[in-house]
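1. Compute the structure for the input listed below.
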Amino acid sequence: MANSKRDLFRSRRMRVRSKLRKMADGRPRLSVHRSSKNISVQVIDDAQGKTLASASTLEKDFGLVGKNNIEAAAKIGSAIAERAKAAGVEAVYFDRGGFLFHGKVKALADAAREGGLKF
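-> Model (predicted):
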C-alpha cells in the first residue's frame, strides 16, 4: 500500500531537519510552519532550547489573521528579519520542515534575506 500524505510529510521533515543539524555550526534555526489558513516562523536556538524571535499571521498587528498567501508570507519574512536582528541574530539556517521550497515558503525566505538574515 502506498504511503499516506502525512507519512510522506513526516519523513521529508525529518530528512530535511537531520541534514540541517549536521551543517548548523551553532547557528539558530529559522523554522517555518504553514497551515491552510496561517503561516508562522520562529528563530530557535536548539542549544539552549529557546525561541529567540517569532512572527505569525495570527498576530493582530499585521492585520493578516486567516490569510495564507504569498503577500502575507513576504510580510512575515520581513518581520522575522527585523525581530531576529533586534535579538542579535545575523545568520540562521532555514528549516522548511516538510514543506516544499516554492510559493509561500520561498516568498518568506526571500523577504527574510532582503531583511538582512543570512542563510
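2. going forward, measure contacts and count neighbours with C-alpha atoms only.
-> Fine.
3. which element follows the strand or helix carrying Leu8 toward the C-terminus?
-> According to DSSP states H and E, Leu8 maps onto helix 5-22. Tracing the chain past helix 5-22, the next element assigned as helix or strand by DSSP H and E is strand 29-34.
4. Report the separation between the residue nearest to the spatial centre of the chain and Ser40.
-> Taking C-alpha atoms, centre = their mean as the criterion, Val32 is the residue nearest the geometric centre of the chain, at 2.4 Å. In this structure, Val32 and Ser40 are 6 Å apart, going by C-alpha to C-alpha, to the nearest Å.
5. and what of Ala53?
-> Counting by C-alpha to C-alpha, the separation of Ala53 from Ser40 is 11 Å.
6. Ala53 touches Ser31, doesn't it?
-> No: taking contacts as C-alpha atoms under 8 Å, Ala53 lies outside contact range of Ser31: 10.6 Å.
7. With neighbour numbers in mind, choose between the two.
-> Neighbours were counted for Ala53 and for Ser31 using other C-alpha atoms under 10 Å; Ala53 has more, 21 against 18.
8. SS state for that one?
-> Classification of Ala53 by DSSP: H, G, I helix; E, B strand; the rest coil places it in strand.
9. Please give the structure of this sequence too, so both can be compared:
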Amino acid sequence: MKLSKTDRKLRIRRRIRKISSGTAARPRLSIFRSNKEIYAQLIDDNNGVTLASASSRDKDIEAKGTKTEVAALVGKAIAEKAKKIGVEAVAFDRGGNLYHGRVKSLADGAREAGLKF
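-> Just a heads-up that it's a prediction; the model follows:
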C-alpha cells in the first residue's frame, strides 16, 4: 500500500531525528513549515530546552513579500539570536520537508547571517 503524503513526511522526520540531535554547544535548528507561516527553533536535546526561536509571525519581521523572502528573514533573525547566546554552529533539521523553496531560503538566510551548518 502506498504511503500518504503525511505518512511519508512523518517517516522522513523520524529518520532525521534518529541521526541528528542538539547539544548546548551545537543545538539543533528545527524548522516547521505550515501553509502560511514558517517557524525555526534552536533546541538543546540533551537538556530538552529551546534556546531561541523565530517565526514569520514575529512583530520584528516584516511579513511583506513572498513566502520565500519572509523565510529568508526568519533565517537571518534566528542566526542573530544564535549569535547573541553564543552559538556559531548548528545541526540542521528540516523537519521532513524537502530542502527546496522556503526551507532552502531559511537556511540560506541563516548562512548569510553567519550561522554554520
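10. Show the contacting residues for the residue nearest to the centre of structure 1.
-> Taking C-alpha atoms under 8 Å, 6 or more residues apart in numbering as the contact definition, Val32 of structure 1 lies against Ile39, Ser40, Val41, Gln42, Asp95, Arg96, Gly97, Val105.
11. Now, those that are in strands?
-> Among those, DSSP state E puts Ile39, Ser40, Val41, Gln42, Asp95 in strands.
12. okay, now the last one: neighbour count?
-> To tie it back to what came earlier, the one meant is Asp95 of structure 1. Residues near Asp95 of structure 1, counting by other C-alpha under 10 Å, number 21.
13. mind listing what it touches?
-> By C-alpha under 8 Å, 6+ apart, the contact set of Asp95 of structure 1 is Val16, Arg17, Leu20, Arg29, Leu30, Ser31, Val32.
14. burial of the third one, as a residue count?
-> Think Leu20 of structure 1. Other residues near Leu20 of structure 1 number 15, with proximity taken as other C-alpha under 10 Å.
15. That one contacts Tyr93, doesn't it?
-> Yes: taking C-alpha under 8 Å as the contact criterion, Leu20 of structure 1 and Tyr93 are neighbours in contact, 7.3 Å apart.
16. Grab the nearest non-local neighbour of Ile26 of structure 2.
-> One correction, residue 26 of structure 2 is Arg, not Ile. With C-alpha to C-alpha, 6 or more residues apart in numbering as the criterion, Arg26 of structure 2 has its nearest non-adjacent residue at 4.9 Å, and that residue is Val90.
17. The nearest residue to Tyr39 of structure 2 once chain neighbours are set aside: neighbouring residues, count only.
-> With C-alpha to C-alpha, 6+ apart as the criterion, Tyr39 of structure 2 has its nearest non-adjacent residue at 4.2 Å, and that residue is Ser55. Here the neighbour count serves as a burial measure; for Ser55 of structure 2 (other C-alpha under 10 Å) it reads 23.
18. State the distance from Ser55 of structure 2 to Leu42 of structure 2.
-> For Ser55 of structure 2, the distance to Leu42 of structure 2 (C-alpha to C-alpha) stands at 12 Å.
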